[in-house]
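Novice: Let's see this in three dimensions:
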Amino acid sequence: MITVTPRSAPLPGELRAAKPGLRPGRAADAAALADLARPFVRSGALRERPVALYAARAADFLVAEGHGGSLEGCVGLRVYPDDVEDQGPAGVLYNFCVAGHRQGRGVGAGLLRAVLARSRDQGVGALFTATTGDGALFLRHGFTPATARPAPLSWVKSLDPRRNVRVLALTW
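Specialist: Predicted coordinates:
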């Protein structure tokens, strides 16, 4: 699930932190990924995932690393080979979150641009995501509201209808 939480406005005179570096996730990031997701899990925007799952799927993630090595954002890209008819592999973006103190500063947009490029490089023909929020960032990057029907079946089966998610898709 993907969403954003409200952020506090910068204090007068507050300097913007340096732009985070983007890099692939590593198994060693597992605990930090779980910590980054925790506020979103508490709000109901994300499902809780065990640290072991983050470690096992670390290669799915692109992370925004701040000064000092702290994770300031992440997004997972799971590729499902040949799962969308006539479009080749399909991808699902998941666990997209940005630390509250970095929201509204381009971290999410940078992560999304990079994961879109990564998915094209992997030959993904269609991308899907589910959000409990308004999905505005995705919509600005070409996603459109969609039904879950054309998405990878195993992902569709994992969606919890009680969460009232909105499915968005992007094809190229």
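
Novice: When you work out contacts or count neighbours from here on, use the C-alpha atoms and nothing else.
Specialist: OK.

Novice: C-terminal to the longest strand along the chain, which secondary structure element comes first?
Specialist: Looking across the chain with DSSP state E, the single longest strand is strand 71-84. For strand 71-84, the following helix or strand on the C-terminal side (DSSP states H and E) is strand 88-98.

Novice: One more, please, to line up against the first structure:
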Amino acid sequence: MTTATPRLVAPPSRLLALAPPLVRAAHAGDAAALEALSRPFVRSGALRERPRSLYAADAADFLVAEGPDGTLEGCLGLRVHRSETAGDRGPTGVLYNFCVAPHRQGRGVGRLLMRAALARAAAQSLSALFTATTGGGDLFLRCGFTPAGTRPAPTAWVDSLDPRRNSRILVRAL
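Specialist: Sure thing, here's the model as predicted:
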């Protein structure tokens, strides 16, 4: 007779909840999920409202964190802006529509998305990344972003910002 110590095994649903999400490029078919994921942040005023058609058209900008069950748990857009003058250091990028589902906040999903965005920016030889935030921007600051003015930022992007939102512009040189 052998006596083995029983191993406690978490139920499959618990294991799925603990599994890290897969970060991947979004596609047009993710538009409805991107819109739904962003909706609570739009309601709170943290994000600007975008129609589903815009998420579909700009899907190539987005990285998404997909949970083991296929639901989107976070997203982050990265738009490339070409150099505006001959003396510029090259193209820059703008991070936008960064959100993580409330039930996944504080579990590293945002950091995974940020790492993937930084890697994508480096692969595209961007000289800097900009973002605008109405919040504290803590994750951006922990990832090397610093406060910046509008002057070094892409003009078209700065012109698109809503001054009533009092967004703070942050930059990270790459």
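
Novice: Quick check: TM-score for this pair?
Specialist: In this superposition the chains share a TM-score of 0.89, using TM-score structural alignment, normalised by the length of the first structure; 160 aligned residues with a Cα RMSD of 1.6 Å.

Novice: so what does the longest strand of the first structure touch, helix or strand wise?
Specialist: Counting contacts by 3 or more Cα pairs under 8 Å, 6 or more residues apart in numbering; DSSP states H and E, strand 71-84 of the first structure is packed against helix 30-43, strand 61-65, strand 88-98, helix 107-121.

Novice: Need the residues that contact that strand.
Specialist: Identification of contacts with strand 71-84 of the first structure by Cα atoms under 8 Å, 6 or more residues apart in numbering yields 20, 32-33, 36, 60-66, 88-99, 102, 107-108, 111-112, 115, 119, 124, 126, 150-153.

Novice: The helix or strand hosting L54 of the second structure vs the first structure, average offset?
Specialist: Under the criterion of DSSP H and E, L54 of the second structure resides in helix 52-57. With mean Cα distance after the TM-score superposition for the first structure, helix 52-57 of the second structure departs from the first structure by a mean of 0.4 Å once superposed.

Novice: follow-up on the earlier one: buried sites along the longest strand of the first structure?
Specialist: L71, E72, G73, C74, V75, G76, L77, R78, V79, Y80, D83, V84 (16 or more other Cα atoms under 10 Å).

Novice: Next, the angle strand 61-65 makes with it.
Specialist: 160 degrees (axes from the mean of the first three to the mean of the last three Cα atoms, to 10 degrees).

Novice: Spatially central residue in the second structure, please.
Specialist: Nearest to the mean C-alpha position of the second structure, counting by Cα atoms, centre = their mean, stands L76 at 2.1 Å.
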